[in-house]
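> Next comes the sequence, and after it the predicted model I'd like to discuss.
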Amino acid sequence: MKKLSLGAFFLVLIFSPHSLEGRPQVCKPSGKIKGKKPPPGHCVEDDDSVCCINGKYYTTYKCSPPVSENTKAILNLRGFEKGGDGYLPSKCDNKYHSDDTPVVALSTGWYNEGRRCLNNITISANGQSVNAMVVDECDSSMGCDGDHDYLPPCANNVVDASKAVWKALGVPLEDWGELDIAWSDAKSCKSSGKIKGKKPPKDQCNQGNDSECCEQGKYYEIYKCSPKVSARTKAVLTINGFGKGADGGGPSECDGKYHSDDTPIVALSTGWFNKRNRCFKNIIIHGNGKSVTAMVVDQCDSTRGCDKEHDYQPPCPNNIVDASRAVWKALGVPKKDWGEMDIHWSDA
């Protein structure tokens, strides 16, 4: 066997794909800070928060472990409402958030200088998964001062979550506090395929509210997802009839009933309908300089269409809020302009 010289050995080490240079970078501490005793009236200890201990040294980090399709992390419980242990408005939008909505704060490295603000991440644990919106930073680089309510620096592998996240993961209330999880950036919504249109049988396909009937041989995109939900989710508002015999077709999916079009109700595209998880919940719709609160009662199916079950209408686009006439009235849109309008919406 031919021997390598010492110089050649180091060249092999440097350029080998298995050399240290090719390994994932490790997140190392950036320093330490010394704890200070919180002044009277500071440091809220809700959700088992731990206040800084005078004289104790705490490790700080400017980075977090690399993000992958299955990023390991520790899920902590946190309050995002005013007066909760989050203590200040969320960094992304300078607002407080209801703990009944799935929102999170990420360790400094994962927060990435705000680049994940108002984006969704998918959290998996306990055999369940939930999408949650990033609204704040769990600061790993500083702590134990007035700006951080005398709480220690956050660990560099933490997802601080509202109680809505813990509920969605099916964790018993007595076990809330700390849990091993995996998370990833929520995937963008791409088409899941196409279906071929069929000509509706005679007297089928209700064209009320200018509904479109399927065209023979035309291909229609289908989606199992919708764009991510944020505080300002862009969408297209359309008009739908929810009464019996109207262009909505069958009864509403949430309760198997028909509804009066004089009440502010909506159907959402499949991804936003979220397997009925938004049934009977309210959303706030903003358009035409006004806003209205409406209840979700049905799905605007983005996965199927052009069949009897869907009244021979095409699949719904994945960014639709299909609204009763009461919604259009509340937004102050002239009746002649009812039909389609750009809006944004959020969970109430």
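Yep, that arrived. Numbering: from 1, shown residues only.

> switch to C-alpha atoms for all contacts and neighbour counts from now on
Noted.

> I'd like to know how far the closest residue to Gly217 other than its chain neighbours sits from Ser226.
Using CA to CA, 6 or more residues apart in numbering and skipping the chain neighbours, the partner closest in space to Gly217 is Gly197 (5.1 Å). Note on Gly197: its distance to Ser226, by CA to CA, to the nearest Å, is 22 Å.

> go on, His286?
18 Å.

> before we move on, back to that, list the contacts for the residue nearest to Gly217?
Contacts here follow CA atoms under 8 Å, 6 or more residues apart in numbering; on that basis Gly197 touches 214-220, 306, 314.

> 10 Å instead?
Contacts for Gly197 (CA atoms under 10 Å, 6 or more residues apart in numbering) come out as 213-220, 305-307, 312-315.

> In addition, the following structure is provided for comparison:
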Amino acid sequence: MTNFSKGAILLLLLILSAQSLEARLQSCKPSGTIRGKKPPPGQCNQENDSDCCKDGKLYTTYKCSPPVTGTTKAVLTLNSFEEGGDGGGPSECDNNYHSDNTPVVALSTGWYSGGSRCLNNITVSANGRSVTAMVVDECDSTMGCDEDHDYQPPCPNNIVDASKAVWKALGVPEDDWGELDITWSDAKSCKPSGKIKGKKPPKDQCNRENDSDCCEEGKYYDIYKCSPKVTAHTKAVLTINSFEKGGDGGGPSECDGKYHSDHIPIVALSTGWFNKMHRCFKNITIYGNGKSVNAMVVDECDSTKGCDADHDYQPPCDNNIVDGSKAVWEALGVPQKDRGLMDIHWTDA
């Protein structure tokens, strides 16, 4: 055997060893097994050809899932998130049921990550198409074969369990729904588009009503041309604004060039959500403090500019703001002393 051949074999062995090590590092090993129990009569919903546990069969459990990358390999399965569907109880993220006509998914335990992906979007790709879907539930890889899990086996550790809307968006014929090899990734976030440098406002030129911020000399503020994707549960921060003449909202509203009474439920939206006036005079539904209110969009909370006379010498708006009138806060039952900033979610009405 020549030195060249020996060297080639040695190189091949090193490559195979490195690949094997990488595979071991990226693998997710079982955490145990559970023994199946025969479901009581009528207690396992087999909609969408769901499996039911078999008496005495050992099922593998996992506490982990493969690493998430830009193209995470997974198996797409079909699930009903509606009341009475094979998904069992309400979704883990919000304790609600969801229409199968909206793109929603449950993720295997490792990817669900203790709820850290709850109500966030992922991008699912297959069949030459892609769809954005919201995470609303866990496909439990650690437990199963009991009443809480509809007497179905534990979920494998590589599952994206999706509503009918996801399968439709991917263009899969209904006869082929069930299991499909896919890739997925966390949906792209909205990143800053630049910065502006703050200028000290001229005397009495920044209205501090409702504890509004004024620009600080030399401070850099992020600006955004985009906002997070709008879903049925769009996360946002509710702020308070006066839309009346002389209020901290500055000039008249962008949608109609008019001022509006603070006693009606109206809002300004961050630039991305304002969408070049496409939401003008449309209603959104805001959820917070255990209540909800419908409010009309009349203005933009500018995320691209600020710190000038046109913007009342206030900083650019963050990209996730619903700036509400006093009437919005009152409808949500928030005491006046607590008004200012509140985590909410909203959707187009």
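All right, it came through fine. Just so you know, these numbers come straight off a predicted model, no measurement behind them.

> mind checking which helix or strand Gly271 of structure 1 is in?
Using DSSP states H and E, the element containing Gly271 of structure 1 is helix 270-273.

> For that helix, which outside residues touch it?
Helix 270-273 of structure 1 has contacts (CA under 10 Å, 6+ apart) with 189, 223-229, 254, 267, 276, 278-279, 296-304, 315-321.

> which residue ranges form the strands in the stretch 51-200 of structure 2?
58-61, 72-78, 104-108, 121-126, 129-139, 159-162, 179-186, 194-197 (DSSP state E, counting those that start in this stretch).

> Now tabulate those strands in JSON lines and tack on mean neighbour count.
Conversion of the strands of the stretch 51-200 of structure 2 to JSON lines gives the following (neighbours: other CA atoms under 10 Å):
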{"stretch": "strand 58-61", "mean neighbour count": "20"}
{"stretch": "strand 72-78", "mean neighbour count": "21"}
{"stretch": "strand 104-108", "mean neighbour count": "29"}
{"stretch": "strand 121-126", "mean neighbour count": "21"}
{"stretch": "strand 129-139", "mean neighbour count": "22"}
{"stretch": "strand 159-162", "mean neighbour count": "28"}
{"stretch": "strand 179-186", "mean neighbour count": "17"}
{"stretch": "strand 194-197", "mean neighbour count": "15"}
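
> Dump those strands into TSV; add distance to Leu21 of structure 2 as well.
Listed next are the strands of the stretch 51-200 of structure 2 as TSV, based on distance: least, CA to CA, whole Å:
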stretch	distance to Leu21 of structure 2
strand 58-61	23
strand 72-78	19
strand 104-108	24
strand 121-126	28
strand 129-139	29
strand 159-162	24
strand 179-186	23
strand 194-197	42
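
> Relative to Gly7 of structure 2, which of those is closest?
Nearest of those to Gly7 of structure 2, taken as CA to CA: strand 72-78 at 35.0 Å.

> Relative to structure 1, what is the average displacement of that closest one?
Superposing on structure 1 places strand 72-78 of structure 2 at an average distance of 2.8 Å from its equivalents, by mean CA distance after the TM-score superposition for structure 1.

> Could you list every helix and strand that that strand packs against?
strand 104-108, strand 121-126, strand 159-162, helix 164-169, strand 179-186 (3 or more CA pairs under 10 Å, 6 or more residues apart in numbering; DSSP states H and E).

> can I get those in a markdown table with distance to Trp273 of structure 2?
Converted to a markdown table, these look like this (distance: least, CA to CA, whole Å):
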| stretch | distance to Trp273 of structure 2 |
| --- | --- |
| strand 104-108 | 21 |
| strand 121-126 | 16 |
| strand 159-162 | 27 |
| helix 164-169 | 23 |
| strand 179-186 | 20 |
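
> rewinding a little: more crowded one of His286 and Ser226 of structure 1?
Shown here are His286 of structure 1 and Ser226; by other CA atoms under 10 Å, Ser226 has more neighbours (23 against 20).

> isn't the more buried one right up against Ser269?
Yes - taking CA atoms under 10 Å as the definition, Ser226 of structure 1 is a contact partner of Ser269 at 6.9 Å.

> what do those two both touch?
Contact with both Ser226 of structure 1 and Ser269 is made by residues 235, 302, 317-320, according to CA under 10 Å, 6+ apart.

> want to try a markdown table for those, with distance to Tyr87 of structure 1, secondary structure and neighbour count as columns?
Shown next, in a markdown table, are the shared contacts of Ser226 and Ser269 of structure 1 (distance: CA to CA, whole Å; DSSP: H, G, I helix; E, B strand; the rest coil; neighbours: other CA atoms under 10 Å):
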| residue | distance to Tyr87 of structure 1 | secondary structure | neighbour count |
| --- | --- | --- | --- |
| Ala235 | 33 | strand | 20 |
| Ser302 | 41 | coil | 26 |
| Pro317 | 40 | coil | 20 |
| Asn318 | 37 | coil | 27 |
| Asn319 | 35 | coil | 23 |
| Ile320 | 36 | strand | 27 |
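
> now, the most widely separated pair of the residues you listed?
Ala235 and Ser302 (14.0 Å).

> Quickly list what's touching both of these two.
Common neighbours of Ala235 of structure 1 and Ser302 (CA under 10 Å, 6+ apart) are 226, 268-269, 318-320.

> CSV for those, including distance to Leu151 of structure 1?
Output for the shared contacts of Ala235 and Ser302 of structure 1, formatted as CSV (distance: CA to CA, whole Å):
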residue, distance to Leu151 of structure 1
Ser226, 38
Leu268, 41
Ser269, 42
Asn318, 42
Asn319, 41
Ile320, 43
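
> picking that back up, any idea which of the helices and strands packed on strand 72-78 of structure 2 gets closest to Cys93 of structure 2?
strand 104-108 (9.7 Å).

> how much does the closest one stray from structure 1?
Mean for strand 104-108 of structure 2 is 2.3 Å (mean CA distance after the TM-score superposition for structure 1).

> follow-up on the earlier one: between the contacts of Gly197 of structure 1, which is nearest Ser141 of structure 1?
Closest to Ser141 of structure 1, out of all of those and judged by CA to CA, is Pro315, at 48.3 Å.
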